[in-house]
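Participant: My questions concern the predicted model and sequence given below.
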Amino acid sequence: MAEDKVPLVLDVDGTLLASDLLFECFWAGLARAPGATLAALRHLARPARLKAALVAPAGLRLDLVPVNPAVMELARAALAEGREVILASASDRRLVAELARLHGFSERVFASEDGHNLKAEAKAAALVAAFGVGGFDYAGDSRADRAVWAQARRAYVVGDLRAADIPVPPGGEVIALPAKAAPRGLWTAIRPHQWVKNVLLFLPLIAAHRFDIAALASVIWGMVAFSAAASAIYLVNDLLDLEADRRHPKKCTRPFAAGTARLDHGMAATAGLVGLALAVGATLGANFLWVVVLYMGTSLAYSLRLKRARWVDVATLAALYTERVVAGAAAAGIAVSIYTLIFVFPVFIALGCVKRLTELTLATSDARLPGRGYGRADRGDLLNVAGLGVAGALVIFFLYTISAQGRHLYPDTWLMWVAMVPMGWWMIRMVALGWFGKQDYDPIVFALRDRLGLALLMVSLSLMFWAAGLWAEWFGG
């Protein structure tokens, strides 16, 4: 074989693809056919059989899986030179062969099949049998590729492996290529900006006029637990939503969907965050711990199934927000008022509708939202339900002001009625912004960054404090 026609052999997972087909199949299968996918885990001790068992339930869209630009550029250059580009992977042969056809590479592939896992020394032996020592160039990304690099003419190393992990091939040439994934991608996937939503845990304290240090400290720790739990669920949701996100005009840039964060790192981070949430939750007492567990269970059910059901998803979103309010009361050890719960739930129903309204308004076609049950034809119904949520919340608030509990905590009832004006303005404005697509995809995050909206809420809250006599108590007068 002429030296300039030596074939270029590419590893798949983490090299050609900025992802891993084993984990892609697992999460795609868990979203589509959770029973069959979990049943496949009985083959955990036999990697090749596990990979084969996961292919069918996954129904993986390989055309959507992100590639590593640097490796794809290398492959295109080799094809332009008339060289054969061959895929060699420990992934299942069916997927590797389909991937080769998809990208116009050689029909000759090396992959796992018939219970034989083609990895490390097994892959090196197969390539040497086909091309001889030094008869191929090889691109890989992990320590498992050391055995293959040692037999190649030229080693292409994707990512930041230590020099000690890279043997010098017979040709003596090692070339570094950048990986697409980076630590920053995982941090983005954790969504620390979403932690601001956990200020909802303070609502029971505000409603009960509890501002002592012990209660505040407990709620802050509760926010830590809920932040960890929420981030874990965000990671799981993104892993389950890989295909839908890749088909979405904006969500396609999410780290796992785009390949800027590794799936295995996301899975490890999920386990760590769940452990942190449960550990902190346990220190705050059994009631709070049960709320955390309920929140994570509801969120998981939402990610797996409920978010695809029209109207059920909006009700579930409202329930998840409401659970934060219950958690705040549990953390502080106070009883949450039934009026508080039946007031905030319709507010959150309205905001759930706003979330879907925003997505539909910004959608680029009339097709149903990927992974959701709504299309543009549902905008009118969502607006109506949002309006009912706003009206219901205001009616409940009014009834509270004339209740015995309301009159006890807020003696100046007329000020509570005045507070309903900026409160109603805020809710109606949120719905209108969602209708016209002038909001973020998450209305709670948007609300906590919206200056005018925050000003309206502060005015309403100040009037409530005035009605309760708190300003006079704190500052005299």
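Facilitator: Okay, I see it. Numbers count the residues shown, from 1 in each chain.
Participant: only C-alpha atoms for contact and neighbour calcs from this point on.
Facilitator: Fine.
Participant: mind listing what F105 touches?
Facilitator: For F105, the contacting residues are 84-87, by Cα atoms under 8 Å, 6 or more residues apart in numbering.
Participant: Can you tell me which of those residues end up in strands?
Facilitator: The strands, defined by DSSP state E, take in 85-87 from the contacts of F105.
Participant: quick one: which of the residues you listed is nearest to T316?
Facilitator: L87 (44.3 Å; Cα to Cα).
Participant: ok, now which ones touch that closest one?
Facilitator: By Cα under 8 Å, 6+ apart, the contact set of L87 is 9-12, 96, 100, 105-106, 108-110.
Participant: try this one next to it:
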Amino acid sequence: MTADAFTVDPKTADLKTADPKVSGGRVPLCVDMDGTLLNTDSLIECFFAVIKDWRVMFALFGWLLKGKAHLKQQLALHARLDPALLPYNSGLITWLHEQKRLGRRLILATAADHVIADAVAKHIGLFDEVIASDGLNNLRGSAKAEAISRHLDGQPYAYAGNDFSDLEIWRHADSAVLVNAPKSVCKAAAEVTRIETRVDDRIPWTHALVKALRPHQWVKNVLVFVPIVTASALFDFAAWGDALLMFFAFCCTASAIYVVNDLTDLAADRQHQRKRHRPFASGALPLYHGPIVVPGLLLAGGILAAFAGAFHVVVLYAVCSVLYSFKLKSLPLVDVFMLASLYTIRLFGGGEAAGYPVSLWLLGFSSFLFLSLAIVKRVAELMALPTDRKGKPAGRGYKAGDIEILKLMGVASSFTSCLVLALYVQSDLALGLNKLDQTYWGIVPLMLFWQCRIWLATARGKMHDDPIVYAAKDPTSWVIGGAVFAIAAIAHLPI
């Protein structure tokens, strides 16, 4: 392998030129698109873009019977990917700009359908020509090599690629440009052609995968322990053990749903100021990892829930979450009620596993509380909406003008939840537990103060789009939570 002419340091992404003479003799450069120019696979992008359309999903098998090239064409036509939203390899594009400045002929040569390839080439504005699949011919491997050879009348060329499917092209190429290629691919390519340049700027996929599971969101699953506390069973260690199983069951299931949500909401996430940095949306994690990890996570969650004796609750949570991801999240008001329901299901799961069913009092309090928090999430999203979005967040059914009425609904829900809590504290169910039951009243102002503080932070534009995650990082929320737990423990002392 010859010395690299160009590399991208994965830590600093600084461009380093080793030998300006190494340029492949300025032969035309053919650039692959999927995994090379793009940090994603356009075919998988198309699939997830249409997965919510049941009519397209029913037609998939028929398209495939007519050949993969036909399948690619139909998916491209129905998906209508916006090239401006796709994740590009910035390091490679920087180098291509330099090659273009030096007068090199650049050709986009891809197995993707020409509908997508033409749109990407037009968006980038660097390529002189495009070679792509056309609905009849699937230009992959040797077929692409033949198409490039015909297009260039047999003249030598360099080819930029990233995986083993590109080896057949490199066998016929004058030189290779390796883009985020594994070491095994680099070694194989070096055996069949000369390496002109390497571009390496992708972070390890393992780090991106962990981030995609959103472990910081697992704090929501602490709700499974609430029924034990409210049932005066703080010293029932068997119940805590079963609830712990449910905690991990919800963690696995929720992470699976987060992955599904990210895969089916790529376009909307890429238009969001913060969500565009998520592993799948940014291209840091290849899309095919999603369908691999989701079944494993769901299986693990189901097994843990079965051992805890609440398998049906996790199934209900998974079904509701999928419905939310695929459709309900775009329906105004329906979405926040479903979000509140998902919080409440965690309570039911903990109660079922621990053997302490959720009371109607707890259900009433939590329903209003979770509805308020769900509305906080939507208000925060609307407040963070860029001015160029025409007043509507992508993938949502709200407009910027809905903020005031949503705030009214949310604050009203907060005060109602505390009213229900106050009525419970005064009820016959709470009174008479022991001589210290009066301490329960201390929880009411603490909960009201916490919710008012959450809404004040939201109104000031300081709210994370998920209030539970915000609270987990907020020291004041931890102090309030500790005080509430202490009051509940004191009230249940055997005096």
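Facilitator: Structure received. As the structure is a prediction and not an experimental result, all values here were calculated from the model.
Participant: Could you quantify their similarity as a TM-score?
Facilitator: The TM-score (TM-score structural alignment, normalised by the length of the first structure) is 0.92; 467 aligned residues with a Cα RMSD of 2.2 Å.
Participant: can the contacts of F105 of the first structure go into TSV with extra columns for distance to V395 of the first structure?
Facilitator: Below are those laid out as TSV (distance: Cα to Cα, whole Å):
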residue	distance to V395 of the first structure
E84	72
V85	68
I86	68
L87	65
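Participant: what's the closest non-adjacent residue to the aligned residue in the second structure for R262 of the first structure?
Facilitator: Correspondence of R262 of the first structure to the second structure, assessed by TM-score structural alignment: P286. Computed as Cα to Cα, 6 or more residues apart in numbering, the closest residue to P286 of the second structure that is not its neighbour in sequence is T40, at 6.0 Å.
Participant: Please enumerate the strands of the stretch 301-450 of the first structure.
Facilitator: In the stretch 301-450 of the first structure, no strands are defined using DSSP state E, counting those that start in this stretch.
Participant: What is the neighbour count of R162 of the first structure?
Facilitator: 8 (other Cα atoms under 10 Å).
Participant: could you check the distance from it over to R153 of the first structure?
Facilitator: 20 Å (Cα to Cα, to the nearest Å).
Participant: Name the nearest residue to the alignment partner in the second structure of F398 of the first structure, ignoring sequence neighbours.
Facilitator: Aligned by TM-score structural alignment, F398 of the first structure pairs with A422 of the second structure. Nearest residue to A422 of the second structure, sequence neighbours excluded (Cα to Cα, 6+ apart): V444, at 6.2 Å.
Participant: how close does the one you found get to L423 of the second structure?
Facilitator: Separation of V444 of the second structure from L423 of the second structure (Cα to Cα): 10 Å.
Participant: For those two, indicate the residue with more neighbours.
Facilitator: Taking neighbours as other Cα under 10 Å, V444 of the second structure and L423 compare with V444 leading, 18 against 15.
Participant: ranges for the helices of the stretch 351-495 of the second structure?
Facilitator: 360-383, 403-426, 443-459, 467-472, 475-491 (DSSP state H, counting those that start in this stretch).
Participant: now the stretch 1-150 of the first structure
Facilitator: Here the stretch 1-150 of the first structure has its helices, by DSSP H, counting those that start in this stretch, at 21-32, 34-40, 47-58, 69-80, 93-103, 121-131, 146-149.
Participant: Which residue numbers in the second structure does the fifth one align to?
Facilitator: Under TM-score structural alignment, the alignment places helix 93-103 of the first structure onto residues 114-124 of the second structure.
Participant: The matching stretch: average distance to aligned residues in the first structure?
Facilitator: When the first structure is overlaid, stretch 114-124 of the second structure sits 1.4 Å from its aligned residues on average, using mean Cα distance after the TM-score superposition for the first structure.
Participant: ok now that stretch, how far from the chain's centre?
Facilitator: Centre-to-centre, stretch 114-124 of the second structure and its host chain are 25 Å apart (Cα atoms, centre = their mean, to the nearest Å).
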